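> sequence below, structure please.
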Amino acid sequence: MLQDKTGQRLVPLKSDIYQEHLIVKRRSQKEVELFRLRNEITISGNGRQEVPNPIQSFEEVSFDGLISRALNRQGYENPTPIQAQGWPLALSGRNVVGIAGAGSGKKLAYILPAIQHVSAQLPLERGDGPIAVVLVATRETAQEIQKEIFAYSNPCRLRSMCLFGGSYRNIANDLTTTGYEVVVATPWRLLDFLCERRVNLNRCTYLVLDETDVMLTMGFEPQLNRVFERTRPDLQILMWSSTWSPILERLATKNMPRFTQINVGAISPHPGNHDVIQVVEIVKEEEKLNKLKELLTEIYDISDHPGKILVFAERKSCVSTINAFIGSFVPCESIHGDKTQAEREEVLRDFRKGTYNILVATDIASLNIPAVKFVINYDFPCSIESYLQRIERTGLSHTPHSKSFTFLTNLNEKQFRPMLKMLKDAKQPISPDLQRLSTEEDCGNKKRRPFRKWKYRS
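As a prediction, the model looks like this:
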């Protein structure tokens, strides 16, 4: 009899629900390895033994009829590489770490197995918590994922709910009385509900961490570990990320005794982005507003309708300043943490529709916004990972001829060398000033000198 840490009896779990298609089973090892090589799929981790073969079409995966019909209505032609290998692993009850870039199909890689997993478990009873939980970094991402889950869970008569800061607390009554099989939440909000005993994880057997790299960059590692401490011992865990880093490896090895890691594409902490032209310029802090105006003028000189432009700043006060500055000559809007949830939703909705084409934001807006043509990093973020996330979470890498522009100042001195390496790896143009200052930093590391003013070459 399985029990939790308090000795309470736990409902039995049915984890391995994968039924391998005969065609998939009969494929030779040579065919499987060729498919993985062609799609840049690599398998690692301490659970890589006897990894199920990847599927190559939707007909080869064993989803229930209702899920399959909902998937067919979306009009997808074939599974993406992360889905092709991720679905058999997730349906087999394995712990998974999936590393793939934005737009690779990671969300469906865990959503459809989650619904299949929930459908295979015993029904919820009064007071039971959710069976599947998805943790994400921001409220906007949570709402986006919940909408996608609803498209597949509703035909199966499964209920889903979204928990985030600003959501109504009385919805917790529904969680414990009516019961919801799937919950999407931010880590802080879920912990609030757990501490107040408004929800429990005794029935949670499928836990997803989406955009794990983003959550770790935002400092959520302690909160994620606290969630893990409240879960049952036979929990299936799936972590999804765009990059692989030591902090992600630490989180995975601490909370998953065995896991299988799937990599699609380059295996590197900073793989760069070959699909976006990345322009990095060294400027003085006091010059940034004028440089921004010059840059926007150049963009609008090319076309009166240049496409969506996303400007990132680190502080809310800076966002307001930039918004007022740009708004004096072209329409724009801003989004940051001080705005209400309704205001943020309205701003993002209007930006997606094209009501205005410039949005100034803090990193809270780093989610998938389609057809962004330009990203401007007015302030450089806290790390290279955050820089890459800004580009990838906007969907920028899938917009033809897209560009990112980044302003670096003396405040970002520690990022010169890693930025230079990342740009070289991604075969991007290198600013002579960045090259020179990175070299000077190398010399300074050998014999650290007091801070001196930079000398710019005209």
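> drop to CA atoms for contacts and neighbour counts, all remaining ones
Will do.
> what count of nearby residues applies to I55?
By the criterion of other Cα atoms under 10 Å, I55 has 26 neighbours.
> same question, F325
Neighbour number of F325 under other Cα under 10 Å is 16.
> how about N39?
15.
> separation between it and N263?
Going from N39 to N263 by Cα to Cα, to the nearest Å gives 10 Å.
> chain center to stretch 123-141, what's the gap?
On the basis of Cα atoms, centre = their mean, to the nearest Å, stretch 123-141 sits 18 Å off its chain's mean C-alpha point.
> oops, could you answer that again for stretch 177-196 instead?
Worked out by Cα atoms, centre = their mean, stretch 177-196 lies 20 Å from the chain centre.
> okay, buried residues for it please.
For stretch 177-196, the neighbour count (16 or more other Cα atoms under 10 Å) marks 179-191 as buried.
> doesn't W240 belong to a strand?
Yes: looking at W240 with DSSP: H, G, I helix; E, B strand; the rest coil, it is inside a strand.
> thinking it is in contact with A102, fair?
No: counting by Cα atoms under 8 Å, W240 does not reach A102; the two are 10.7 Å apart.
> which residues does V227 contact?
187, 191 (Cα atoms under 8 Å, 6 or more residues apart in numbering).
> please repeat the previous calculation with a cut-off of 10 Å.
Listed by Cα atoms under 10 Å, 6 or more residues apart in numbering, the contact set of V227 reads 135, 187-188, 190-191, 194, 201, 221.
> alongside the first, I'd like the structure of this one:
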Amino acid sequence: MKNNIVMDRIMTKDDIVKPIPKPLLTFEQAFYNYPEILVELKKAKFEKPTHLQRQAWPILLSGEDMICIAQAGSGKTLAFLLPAFIHIDGQTITKEERRGPTILIVAPTRELVIQINKEVIKYQYRGITSCCVYGGVDRKKEVAALQEGVDIVIATPGRMNDLMNSGELYIENITYLILDEADRMLDMGFEPQIRRVLYGIRPTR
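Okay, here's the model as predicted:
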């Protein structure tokens, strides 16, 4: 335990426990191969990663799953977004060739969905596109954005389920999934929608 961060593995394969990647200290250590990301971080006037980001980036950039429990202001949104950008950029099939988004972010409220999308837009990286889908608004614009093709979809569970049922949100090619405030979504009764997504996206996520 350091800086009030506790790390542990909750699942192992064949009782083999891999060591947890060591935390980093600087943005350069995480993104030395991605100078455009470093430029965006400099534009945002960030001086150093948060304690959470220092530990999260080595794990996510190595392709492992991660559960994070952290208070507001810990930098968790940026912690999952920057590896997501790199994941999109590393796809061998172009956006024009593949069907549906590569990244799906599910959050419990439209306020949080909008907030996450603002962060995506803030850090421009290689033409990556995104759209929000949430209830209470005209779905025609959402459907039009999905049909045009986006890299990242940020959705509330109800509207996501609605668009999946109508065939307008295709999730089979999603290889990077983020459940933001997953505990809150479970408390709100969205477990069936979350399970459907987990079973519907690529097994190699």
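> I'd like to know which of the contacts of V227 of the first structure is nearest to G166 of the first structure.
W188 (11.6 Å; Cα to Cα).
> just list the residues touching the closest one, thanks.
With contacts defined as Cα under 10 Å, 6+ apart, W188 of the first structure is in contact with 135, 137, 163-165, 194, 220, 223-224, 227.
> please redo it, this time with the cut-off set to 7 Å
Q223 (Cα atoms under 7 Å, 6 or more residues apart in numbering).
> tell me which residue of the second structure matches up with it.
Under the alignment (TM-score structural alignment), W188 of the first structure maps onto G158 of the second structure.
> and E281 of the first structure, by the same measure?
Aligned partner of E281 of the first structure by TM-score structural alignment: none.
> show me where the stretch 251-400 of the first structure has its helices.
288-302, 316-327, 341-353, 384-393 (DSSP state H, counting those that start in this stretch).
> kindly apply the preceding question to the second structure instead.
Under the criterion DSSP state H, the second structure contains helices at 27-31, 35-43, 51-61, 76-89, 110-122, 139-148, 157-165, 182-187, 191-200.
> tell me the counterpart residues of the fourth one in the first structure, please.
In this case it means helix 76-89 of the second structure. The aligned range for helix 76-89 of the second structure is 106-119, by TM-score structural alignment.
> mean deviation, that stretch versus the second structure?
In this overlay with the second structure, the average offset of stretch 106-119 of the first structure from its partner residues is 0.7 Å by mean Cα distance after the TM-score superposition for the first structure.
> list of residues touching that stretch?
63, 82-83, 86-87, 90-91, 131-132, 149, 153, 181, 206.
> what's the answer for stretch 136-147 of the first structure, then?
So stretch 136-147 of the first structure is in contact with 161-162, 164, 184-186, 209-211, 214-215, 364, 367, going by Cα under 7 Å, 6+ apart.
> what residues in the second structure pair up with that stretch?
Under TM-score structural alignment, the match for stretch 136-147 of the first structure is residues 107-118.
> and for stretch 300-316 of the first structure?
The aligned range for stretch 300-316 of the first structure is empty, by TM-score structural alignment.
> what about that stretch, start to end distance?
26 Å.
> contacts only, for the residue nearest the centre of the second structure.
For the second structure, the residue sitting closest to the mean C-alpha position, by Cα atoms, centre = their mean, is I178 at 4.1 Å. I178 of the second structure is in contact with 104-106, counting by Cα under 7 Å, 6+ apart.
> what does Y170 of the second structure give?
By Cα under 7 Å, 6+ apart, Y170 of the second structure lies in contact with 99-100, 164.
> how about T439 of the first structure?
T439 of the first structure touches nothing, counting by Cα under 7 Å, 6+ apart.
> and it, how close does it get to D433 of the first structure?
Taken as Cα to Cα, the span from T439 of the first structure to D433 of the first structure is 10 Å.
> again, but for L71 of the first structure
For L71 of the first structure relative to D433 of the first structure (Cα to Cα), the value is 50 Å.
> what of G101 of the first structure?
From G101 of the first structure over to D433 of the first structure (counting by Cα to Cα), the distance is 30 Å.
> what of A172 of the first structure?
55 Å.
> trace Q193 of the second structure over to the first structure, please.
Per TM-score structural alignment, Q193 of the second structure is aligned with Q223.
> which residue lines up with E64 of the second structure in the first structure?
Matched to the first structure by TM-score structural alignment, E64 of the second structure sits across from R94.
> ok, that match - how many residues close by?
R94 of the first structure: 22 surrounding residues under other Cα under 10 Å.
> do L124 of the first structure as well
17.
> identify the residue nearest I171 of the second structure in space, chain neighbours excluded?
Setting aside the residues directly before and after it, I171 of the second structure is nearest to I201 in space (Cα to Cα, 6 or more residues apart in numbering), at 5.4 Å.
> relative to S130 of the second structure, how far out is that neighbour?
I201 of the second structure is 18 Å from S130 of the second structure, by Cα to Cα.
> Y170 of the second structure now?
15 Å.
> check Y34 of the second structure too.
20 Å.
> cool, H87 of the second structure as well?
In terms of Cα to Cα, H87 of the second structure sits 14 Å off from S130 of the second structure.
> which one of those two is surrounded by more residues?
Shown here are H87 of the second structure and S130; by other Cα under 10 Å, S130 has more neighbours (20 against 17).
> what's that one aligned with over in the first structure?
S130 of the second structure maps onto S160 in the first structure, by TM-score structural alignment.
> hang on, its match packs against E181?
Yes: the criterion here is Cα atoms under 7 Å, and S160 of the first structure meets it with E181 at 6.1 Å.
> for I55 of the first structure, give me its contacts.
Counted by Cα under 7 Å, 6+ apart, I55 of the first structure has contacts 24, 61, 84-85.
> hmm, try it at 8 Å
24, 61, 84-85, 88.
> which residue in the second structure lines up with it?
In the second structure, I55 of the first structure lands on L24 (TM-score structural alignment).
> gap between its match and V143 of the second structure?
40 Å.
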